[in-house]
Every structure is written in C-alpha cells, then in structure tokens.
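>>> following is a predicted model, sequence given first.
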Amino acid sequence: MILAGGVGTRLWPLSRRGTPKQLLELLGERTMLQATVDRIAPMIPLERVYVMTNAEYVEQARAQLPNVPPKNIIGEPTPRGTAPAVGLAAWHIQTRDPKAVMLSLHADHHIADPEGFRQALGAAIDVAREGWLVNLGVRPTYAATGLGWVEMDSSLGKFRGVEAWRVKRFVEKPDIERAEHFLESGRYLWNSGIFGWRVDVILKVFERLLPSISERLAQIGAALGTPEAEATLREVWATLRGETTIDRGIMEHAAQVATVPMDVGWDDVGSWSSLIALMPADASGNTVRGAGDSILVDCERVFILSEEKFIAAIGLSDLVVVDVGDALLICHRDRAQDVKRIVSQLQAQGRHDLL
C-alpha cells in the first residue's frame, strides 16, 4: 500500500495542491509515484498494489498507473493523517485476504539501491508474518534533527539474511546534541516511515490504541462491496477530527514492534536541499533544471529551475531559485526547510491561487 496523498509544501512553488510532488517527474522520466511502483514490481504483483491518495488525485494516479487495477487506487475524501489512511487500506485488503501481510510505503521517497530495498522488504514481510509490527529503519549517515529515530533493543535473528531487532522506543526529531549521541551510539536508526504488518494484527492494534478511529473504519469496512460504500465513506470520514499519524498513534505505543535496518540510499525528499542533493551538478556545484534557459557566471552551489523564463545569475552562492510562472522562490539552501513558512503565510492570507 502506497501513501500518495500529501501536497509536498516544502517543495513549493513547484509542488502544489494541483500538482503534488508525488505526481511530478522530479528525478527522471518517471513520477515519484511511478518510481515507487517500479521499485516493488519485481516482488509484488501489480494486482496486489494499493494506493491511498486524496480524492482529487485519484484520476491522475490511475492515469499514471494503468497496470494497477483502478479499484486499488482509493481516494480519501479529506486528509486525516496516515493512521486513518492505513486503517482504511487495511480494511480493503482484509476483505480480499484476511491474513495478508501489508507493507505501507510512501510515494515520495527516493531509494538509490532498489535491490537492497527489496531484500529489506522481504525480511520485514517474514518478521510481520510472526505477528510483529515492523519498521524499516535507515542506517544513519549524519546527526539528523529533521527525522525521527528508532532505538534498537535485542536481536530477533536473521530473516532472509537481514538481522531484525526489537524496538526499544521511537524518538521524535531530536536536537543536535541528542542526534549526535544517537549517531555515535550505533543503537539508533532513522525512522523511514515504512512499515509492515499482518492486516488482522494491525486492525486489532487499532481497536486497542485508536478505538474511536477503529470504530469508524469498521463502519466503512462493513459497507465495502455494497452500493452504499461511497456514501458511507464520505459520511463516516467526515466525523474524523484532526490528523493522526500511524507513527504517534500506533507505532510509538504498540507492544510488539520490530525494526529491519537498511542501507539503501534512502531519502524522503523532504525539501529543496534534499532534492538538489540527488541531482547531478557541474564542477562548481551548480544545477540547472526545467525548460527555461539559464546562464550562471561565477556562481557556486546555485540551483535554478525555470519552467519558461531565461534566468541569469552572477556571483551568487548557495541559493535556490525556482520560477514556475505565477510564483518565484528565492532562498538560501540552508533555509530550504523554511519554505513551509511561506506556505503557512499564503494559507493565512487566503492566497489559494498560489497553493
């Protein structure tokens, strides 16, 4: 099951409500959603691939994935966080295979080593079959403060040649001092947000930890396959309040949680700086993308993306310039995470034309 419903506000102004990053060709000739499906296709038949997305993106997703059954691409009426999305997908899968192992992936991740990733997924599947909720953890390469971390406990042994570990705890985004301690200890992994479990197990955990959401999902699940399915989904979904993540709502509180470490060149492509790092650059570290033309003189580590305009830059360093016609972003590369603050101000001002 692939989560593909976000808007990707940190990649504004390219990623917007009508053109979210998972539906864009950011790193090649395939969109991020298509690349995610391509990555798992060698091990998962396409008829067993499900996509959870916003209702407004369903038709775009179906057009991009013609070999995935249209009924497997499911639209949420409104965003309510990853927990309800995962639970709804679990109900759909349960009606088809009550003992199925379900993998929960994200459509906007980049994986440099697809074969290694599939090996880690295979190990996670075997661990999940034994009743564990499984996290795929990433071997950290630096003291990240923008990611959650997972502390490993005791070993559960090897599965398909990959060692799995009991999870001691999940840690939300730490400050730099704690992140450096986590990195040096060797006992912590980054939380990739990729999970696996048996559908019967995860639905029971929903009952225990998120009873209100579980009750509503059961109402929706009971109507699946009936003429009332769509109406029931809209009516019951509207009663969900706020947004609940699967990490905080389930994984941080569940009893039997494991992690499978992986070192596969994972990146959540969560900002312009992370996306730029995945793109080729010239000898001065500059990257130019888009249909528009550009000339850079005496520039270093400058990123320019222009859809139409010619852009010239002289004597600049460490800048991000993104021009998409009706909006122009200029920011320092070290402040790329703060693009979300621009989006927040646009929302507060009611500038929906720019969102």
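Noted; the coordinates are in hand.
>>> use CA for all of it now, contacts and neighbours both
Noted.
>>> who's in contact with the residue most central in space within the chain?
The centroid of the chain falls nearest to residue 106 when counting by Cα atoms, centre = their mean (3.4 Å). By Cα atoms under 8 Å, 6 or more residues apart in numbering, the residues touching residue 106 are 2-4, 36, 193-194.
>>> quick check: it vs residue 251, distance?
16 Å (Cα to Cα, to the nearest Å).
>>> do the same with residue 183
For residue 183, the distance to residue 251 - Cα to Cα - is 22 Å.
>>> and these two? Which one has more around it.
Remark: of residue 183 and residue 251, residue 251 carries more neighbours, 22 against 19, as counted by other Cα atoms under 10 Å.
>>> give me the distance between the residue lying closest to that one once chain neighbours are set aside and residue 103.
Spatial nearest neighbour of residue 251, excluding adjacent residues (Cα to Cα, 6 or more residues apart in numbering): residue 257 at 7.2 Å. Separation of residue 257 from residue 103 (Cα to Cα) stands at 14 Å.
>>> next up, a structure to set beside the first:
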Amino acid sequence: MSIDPTAAQSAPSQPSASALERFHAVIPAGGVGTRLWPLSRAAAPKFLHDLTGSGQTLIRATWDRLAPLAGGIMVVTGRAHEDAVCRQLPDVGAADLVLEPEPKDSAAAIGLAAAILWLRDPDTIMGSFAADQVIGPVDVFQDAVRQAVETAATGRIVTIGITPTHAATGFGYIRTGRRLSVAGAPDAHDVAAFVEKPDQRVAERYVASGRYLWNAGMFVAPVALMLQHLEANEPELHAGLTEIARAWETPERDAVMARVWPGLKKTAIDYAVAEPAATAGDVAVIPGAFTWDDVGDFAAIARLNPVKDGSGVTVIGDTPRVYSDSATGVVVTDTSRVIALIGVEDVVVVDTGDALLVTTTEHAQDVKRTVESLKAQGADDVL
C-alpha cells in the first residue's frame, strides 16, 4: 500500500457534518482481563460481562455510545469470541468483523482495521475505542469524539485524554501543549509528550500541574496518516497488515490471515504510531471531561457498583445468596451457594462453578500473579 504523506497531512478542515460523514469507529475487543479472574477468562473476557449492573455488557455499551456518531463500526476480536460477540452485536456485518487467530496487541489490531478502511475509502477518519471501558455521561463523551473528528480532519492523529481525578500510577499520561485553533473543536490542544506510568510522587505532581491527562488509548485519525506513521516506524508490520487487507474482500481472506498474522510483531499502537507521531508534531488531544474507568480489577467493580443497602457489601449476580454482618466489600457470584461474610472489611469474593477467589480490594491488582501461577502449573482448564 502506497500512502502519499503530503496528501495525508494536508487534508483541509471541514464542517462538522462533512467530517462525521467520513467517520468509522473501530472497537478492539481483546485481552483476557487477568485481574478479574475467575470472572473474566480466555473464553469469556471482561468485555462480554455486565460489570456495572446496567443490564449491558461492556462491549454492547461501547457499541451503543458510538453508533449515533459513526457511519459504520468495525470490531476486532479473537476468533474464539466470534459467536459471543455476534450475539451481543447482531448488527455487525461479516466484512466489519475482524477475527484474530491469536492476540497481537493493539498495533496489529488497529493497523489492520486502518488498512481495510483505507482500501475502501482513503478519506476515512477512523476512531479506535476499547470494548472494556465504562464511560459517562454518554453525551459528554460523544461531544469529545465529535471534537476529535473535527481535529483529525485537519490532518492530525487525535487522542482523547481523561481529566485525572486522582494521582493514579496505573495509567500512562499525556502532557498537553498549546491550544489549537480548530473550527468545531474548541478544546483541542497539541500533545507535548506521552509519558509512561509514573510513581506516586510524580503522579501527584502531574495532577497538580493541570497539564496532564490520563492516556485512555482512544485514537481518532485519518486512516492515511495512521498508516503513514505505521509504515515509517514498523515497516514489516505495515507490510503484513497491507497484505491481509488486500485479501479482505476476496475468497483468500482466511488463508492469507492464517499465513501472515502469526508472524506479525506484537506491539502497542502507542509505541508503533502515537509516540513517534507526537515527536513529529502530528498528534493532538481533546480533554475528556466524562468519567472513565477501564475496570482493571475488582476494586474498580466495587467502585462502579456502590452498596445499595445497609449491608456494606456490593453484590453482583443473577441469583445471589449473600449474608453479611459487620462486613464490607464486593461479592460477584454466578452460583446459588450461600456466602456469609462476618467481621471482614474490604473483602472481595468471586464465586464461580469451578473456582473461588477471596482477596481484598487493596490486593485486587495481585490477582494477575495468581493467574500467572496457575498458568505455569498447567491449570488451563480454569483460565
């Protein structure tokens, strides 16, 4: 695929309706969510669960937020999740469902979507939004996306950064630069730098400065510009994705995917595209004033599902049987087993048919180590 860099960077600013007409959303739905084991597993990752008590799975809520804005939505997910994703998203067409034979991280997933969309229409503006995030209010999020599309139409890769609510050490940060003059995007700023996850002291300094945003991994960009930077920084990955994309609308799709995909480099879109593009001055940011949570562990589930009664315990499940006395925490259950909590604080209990997890919200991040240990022991039947 040959991209004309000059054409990609000189796209004129356009009115909102025209820019949105070019907008196509992409939902990467990957990752197991190991810190949410045993609820989230390889066969049923967290984006297929309702973790907020809303009655919607995370991927369905993501689709519904984007559908009013996008001319189309592409979903990139694992082949093992095809049936479950199609049940959740019956409107996704076969041509817009990209099934990965194996996980290859975000650069391959988003890059392939960009390559397919470029071949359909090189003027497309794509937006990538992970399937496993909790966001609200929806209208505030949608306004940020509209501003991002407007800014992307001027020839920029745009990220939506989250206004931090506390000095988090688990997220990367974006340092904002000068305010940009973009019609229809009054909040657009230049990106001065992407910053790795900081320690507590540095995170506190970032938040106090007012110049830093959380990096939520949301990117909106002209597909031509996205591919231009991918080709410059990861030429072999770009070449492989181009080969798959060229076969996408042909009977050779599955054969080419099976041959090329396993050899692709595993890397994040941040390293392959966003950070080098920021160095080149091609990245902008829209601050997101909405609430955002990546539901990274069971402490997040407790935070997103406040206790609804005087029990002190958040309970999630279709038929929960939970008794508590002087206890606080969260219980997630899909069994009919009685769970009694007496005199324990900030406890996390996850009860499934074949595995039981007991920890505390303080140690919720450590669940990942348990999964790694079980995998090393060959206990794949519960992973």
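Yep, it's here. These figures come from a predicted structure and were not determined experimentally.
>>> tell me which residue of structure 2 matches up with the residue nearest to residue 251 of structure 1.
Aligned by TM-score structural alignment, residue 257 of structure 1 pairs with residue 283 of structure 2.
>>> buried ones in stretch 121-128 of structure 2, by neighbour count?
122-128 (16 or more other Cα atoms under 10 Å).
>>> make a markdown table out of those residues and add secondary structure.
Formatted as a markdown table, the buried residues of stretch 121-128 of structure 2 follow (DSSP: H, G, I helix; E, B strand; the rest coil):
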| residue | secondary structure |
| --- | --- |
| 122 | coil |
| 123 | coil |
| 124 | coil |
| 125 | strand |
| 126 | strand |
| 127 | strand |
| 128 | strand |
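>>> JSON lines for those residues, including distance to residue 191 of structure 2?
Formatted as JSON lines, those follow (distance: Cα to Cα, whole Å):
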{"residue": "122", "distance to residue 191 of structure 2": "25"}
{"residue": "123", "distance to residue 191 of structure 2": "23"}
{"residue": "124", "distance to residue 191 of structure 2": "22"}
{"residue": "125", "distance to residue 191 of structure 2": "19"}
{"residue": "126", "distance to residue 191 of structure 2": "19"}
{"residue": "127", "distance to residue 191 of structure 2": "17"}
{"residue": "128", "distance to residue 191 of structure 2": "18"}
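>>> can you tell me which of these is closest to residue 269 of structure 2?
Closest approach to residue 269 of structure 2 among those (Cα to Cα): residue 128, at 10.5 Å.
>>> leaving out sequence neighbours, find the closest residue to that closest one.
Among residues not flanking residue 128 of structure 2 along the chain, residue 26 sits closest, at 4.7 Å (Cα to Cα, 6+ apart).
>>> now do residue 282 of structure 2
Excluding the flanking residues, the one nearest residue 282 of structure 2 by Cα to Cα, 6+ apart is residue 156, at 5.3 Å.
>>> how about residue 94 of structure 1?
That would be residue 199: by Cα to Cα, 6+ apart, it lies 6.2 Å from residue 94 of structure 1.
>>> OK, contacts around the aligned partner of residue 102 of structure 1 in structure 2?
Alignment note: residue 102 of structure 1 maps to residue 126 in structure 2; criterion TM-score structural alignment. Counting by Cα under 8 Å, 6+ apart, residue 126 of structure 2 touches 23-26, 114, 220-223.
>>> what residues of stretch 339-355 of structure 1 count as buried?
Neighbour-count burial for stretch 339-355 of structure 1 [16+ other Cα under 10 Å]: 339-340, 343, 355.
>>> nearest to residue 224 of structure 1 among those?
Residue 224 of structure 1 lies nearest to residue 355 out of those, by Cα to Cα, at 33.5 Å.
>>> contact partners for the closest one?
13, 16-17, 343, 346-347.
>>> need the nearest residue in space to the residue mapped onto residue 56 of structure 2 from structure 1, chain neighbours excluded.
Superposed on structure 1 with TM-score structural alignment, residue 56 of structure 2 falls opposite residue 30. Spatial nearest neighbour of residue 30 of structure 1, chain neighbours left out: residue 24 (7.9 Å); criterion: Cα to Cα, 6+ apart.
>>> does that neighbour really touch residue 32, like I thought?
Yes. At 6.4 Å, residue 24 of structure 1 and residue 32 qualify as touching, with contact defined as Cα atoms under 8 Å.
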